[in-house]
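Trainee: sequence first, then the predicted structure:
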Amino acid sequence: MQFRTLVVAGRRERREAGRMRIAVAGAHGQIARPLIRLLAAEGDEVVGLVRDADHVADVEADGASAAVVDLEHADVEDVAAALQGCEAVVFAAGAGTGSGAARKETMDRGGAALLADAAERAGADRYLLVSAMGVESVRDGAVPQGLPEPMLPYLRAKLASEDDLRSRDLAWTVLRPGALTDEPGSGRVRLAPSAEPGSVPRADVAAVLAALLRSGRAGGLVLELVEGGDPVPDAVAAATSG
């Protein structure tokens, strides 16, 4: 009871200060690291979930506290313990481009679902999922013509993780970036329920995630993201205005 009281008090203090406690899964990834830096610079408390203990120092240098959690093998109680006190969680993890179909299933789908289970158990309010453009093209077992073979299990896993969220007692948001690049972020994007295929720098994905976390109106939205002409704050405000 005393611990729960402290958690509630901490949330109240952060809310009054306009700050949050946010868990980021995949904290050593190329989207998560710039996201953590942005959130830490704004004064948020960030918990970075990593699978490899060797990544703890990097995550801490980015401004987060680190928790070693393997979302492919951990149980929900252990993950929920790492999320205690968090108002929001972000799933920015993934099996990676060199992984096979089995790991797409256990990480991109199973890991996302486990994080959602733990978020509900820990009392988090919000869940942001980094998905991918093109997931609807594989719905109902469809196989799009010309789709590279490794993309099929990836898109299917991402679609399954999106569908899982829709039944959750969480204010969820799905962000579907286009083709990811390592170009410097421009701070200008196209963000909408449906966008023409395109690319987007990972740094701009991180900036949009940070802005969505600040928005109180992003719950229940599925948004596609590519580079464009709108400043990130304006793009997020417009996409969440309805």
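Mentor: Thanks, I have the structure now. Numbering: from 1, shown residues only.
Trainee: could you use CA atoms for every contact and neighbour count after this?
Mentor: Noted.
Trainee: Ala113: what's it in contact with?
Mentor: By Cα atoms under 8 Å, 6 or more residues apart in numbering, Ala113 lies in contact with Ser161, Asp164, Leu165.
Trainee: pull out the buried residues from those residues.
Mentor: Buried members of the contacts of Ala113, counted by 16 or more other Cα atoms under 10 Å: Ser161, Leu165.
Trainee: ok, so of the contacts of Ala113, who is nearest Ala81?
Mentor: Within the contacts of Ala113, distances to Ala81 taken as Cα to Cα reach their minimum at Leu165, with 20.6 Å.
Trainee: sorry, back to before: restricted to helices, list the contacts of Ala113.
Mentor: Under the assignment DSSP state H, these contribute Ser161, Asp164, Leu165 to helices.
Trainee: contacts only, for the last one.
Mentor: If a contact means Cα under 8 Å, 6+ apart, then Leu165 has Ala113, Ala116, Trp172 as its contacts.
Trainee: from Gly220, how far out is it?
Mentor: 9 Å (Cα to Cα, to the nearest Å).
Trainee: one more: the second one?
Mentor: Noted for Asp164: a distance of 13 Å to Gly220, by Cα to Cα.
Trainee: what do you get for Glu149?
Mentor: 31 Å.
Trainee: who's more crowded, these two?
Mentor: The neighbour comparison of Glu149 against Gly220 (other Cα atoms under 10 Å) goes to Gly220, with 15 against 10.
Trainee: the helix or strand encompassing Ala238: which residues count as buried?
Mentor: Using DSSP states H and E, Ala238 falls within helix 232-239. Residues Val232, Pro233, Ala235, Val236, Ala237, Ala239 are the ones in helix 232-239 that count as buried (16+ other Cα under 10 Å).
Trainee: neighbours around the nearest residue to the fifth one once chain neighbours are set aside, how many?
Mentor: What it means is Ala237. Using Cα to Cα, 6 or more residues apart in numbering and skipping the chain neighbours, the partner closest in space to Ala237 is Ser215 (7.8 Å). Counted with other Cα under 10 Å, the neighbours of Ser215 add up to 15.
Trainee: how much space between Ser215 and Met20?
Mentor: For Ser215 relative to Met20 (Cα to Cα), the value is 12 Å.
Trainee: second structure for comparison follows:
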Amino acid sequence: MKELLKVFIFGISGKVGRLLARKLTDRGDIVRGLVRRDDQRAELAAQGADAYVGELADLTADSLAAMINGFDVVVYTAGSNGGAREVTSAIDGDGVMRTLEAMSLAGVDRFTLVSVLPEAGRGQHLDDDVEFYFAVKKLVDVTVSESVLDWLILRPSMLVDRAGTGAVSLGPAQPHDEIAREDVAATLLELLHEPRLRRQILELNQGSTPISTAVQANVR
């Protein structure tokens, strides 16, 4: 009998978060997240996932702890995608920090963070806001990796909207290329259901290895 998980997703209304929620509910897992609008909550309910409505940037650690209490794992896929600095600070920086505090308060141990490849966009002209985004993401990765949580950081290559192939390249270091969001969500599904994968930073790119095989190859 397969083990079912209770998964809370920050960023559940985003493209990767929505795909992941659907894959988890299709598997039978219990899924909840945080959305900004009632219509997003209704849309998720139609696919079997529940959600709170609120602004992540406005919520305290105590409020977040009440939301995630009793869940097996928290997934953080929310992000500013290199927008205005204040949004990057609020979502990619402070949002993660408050989530870590909330997990401590709620006694939830497993945390999976969707980050970004550090060299993404290098060789191109990047404006100051995007450079700030990469700097914040790196500092957050460091903070998560130094926490006492049962953490996992996934750094996908450039995300694209196309059908997934079901095959990837996954490991401690990967070149920066591109990968379908559907394959990122499918990889997250496998990672969440492999508890032996913990306290690792894994980079993800398009490739030729079936996702389940790629995940198992990284089990220590």
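Mentor: Great, that's in hand. None of these values were measured; they are calculated from a predicted model.
Trainee: trace Ala66 of structure 1 over to structure 2, please.
Mentor: Taking TM-score structural alignment, the alignment pairs Ala66 of structure 1 with Ala51 from structure 2.
Trainee: that match should be in a strand, yeah?
Mentor: Yes. The assignment for Ala51 of structure 2 by DSSP: H, G, I helix; E, B strand; the rest coil puts it in a strand.
Trainee: which one of the contacts of Leu165 of structure 1 sits closest to Val24 of structure 1?
Mentor: Nearest to Val24 of structure 1 out of the contacts of Leu165 of structure 1 is Ala116 (Cα to Cα; 12.2 Å).
Trainee: counterpart of that closest one over in structure 2?
Mentor: Under TM-score structural alignment, Ala116 of structure 1 pairs with Leu100 in structure 2.
Trainee: how many neighbouring residues does that match have?
Mentor: Neighbours of Leu100 of structure 2 (other Cα under 10 Å): 24.
Trainee: any idea which element it lies in?
Mentor: According to DSSP H and E, Leu100 of structure 2 maps onto helix 95-106.
Trainee: how close does that helix sit to structure 1?
Mentor: The superposed helix 95-106 of structure 2 is, by mean Cα distance after the TM-score superposition for structure 1, a mean 1.3 Å from where its aligned residues fall in structure 1.
Trainee: show me where structure 1 has strands.
Mentor: Listed in chain order, the strands of structure 1 (DSSP state E) span 21-25, 45-50, 65-68, 88-91, 126-130, 171-177, 179-181, 188-192, 199-201, 221-227, 230-231.
Trainee: Val31 of structure 2 -> structure 1?
Mentor: Using TM-score structural alignment, the partner of Val31 of structure 2 in structure 1 is Val46.
Trainee: what's the answer for Ala186 of structure 2, then?
Mentor: Under TM-score structural alignment, Ala186 of structure 2 pairs with Ala207 in structure 1.
Trainee: can you check Gln216 of structure 2 too?
Mentor: By TM-score structural alignment, Gln216 of structure 2 lines up with Ala237.
Trainee: try Pro195 of structure 2
Mentor: Counting by TM-score structural alignment, Pro195 of structure 2 corresponds to Gly216 in structure 1.
Trainee: now do the contacts for Thr25 of structure 2.
Mentor: Going by Cα under 8 Å, 6+ apart, Thr25 of structure 2 touches Val31, Gln47, Gly48, Ala49.
Trainee: same thing but at 10 Å, please
Mentor: Residues in contact with Thr25 of structure 2 (Cα atoms under 10 Å, 6 or more residues apart in numbering) are Leu4, Leu5, Val7, Val31, Arg32, Gln47, Gly48, Ala49.
Trainee: just the buried subset of these, written out for ChimeraX, thanks.
Mentor: Typed into ChimeraX, the line below selects the buried ones among these, using 16+ other Cα under 10 Å:
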select :5,7,31,32,48,49
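Trainee: how about Arg11 of structure 1, what does it touch?
Mentor: Thr5, Ala17, Arg19, Met20, Arg21, Gly85, Cys86, Glu87.
Trainee: and those residues, which of them are buried?
Mentor: By neighbour count, with 16+ other Cα under 10 Å, the contacts of Arg11 of structure 1 hold Arg19, Met20, Arg21, Gly85, Cys86, Glu87 as buried.
Trainee: residue in structure 1 matching Gln159 of structure 2?
Mentor: Actually, residue 159 of structure 2 is Leu. It isn't Gln. Applying TM-score structural alignment, one finds that Leu159 of structure 2 aligns to Leu180 in structure 1.
Trainee: and if you look at Asn205 of structure 2?
Mentor: With TM-score structural alignment defining the correspondence, Asn205 of structure 2 maps onto Val226 in structure 1.
Trainee: what's the neighbour count on Asp58 of structure 1?
Mentor: Neighbour count of Asp58 of structure 1, defined by other Cα under 10 Å: 14.
Trainee: next one: Pro172 of structure 2
Mentor: Counted by other Cα under 10 Å, the residues lying close to Pro172 of structure 2 total 12.
Trainee: give me the aligned partner of it over in structure 1.
Mentor: Matched to structure 1 by TM-score structural alignment, Pro172 of structure 2 sits across from Pro193.
Trainee: distance of that match from Arg176 of structure 1?
Mentor: Note on Pro193 of structure 1: its distance to Arg176 of structure 1, by Cα to Cα, is 9 Å.
Trainee: hey, what's in contact with both of these two?
Mentor: Taking Cα under 10 Å, 6+ apart as the criterion, Pro193 of structure 1 and Arg176 both touch Val222, Leu223, Glu224, Leu225.
Trainee: I am finished for the moment; much appreciated.
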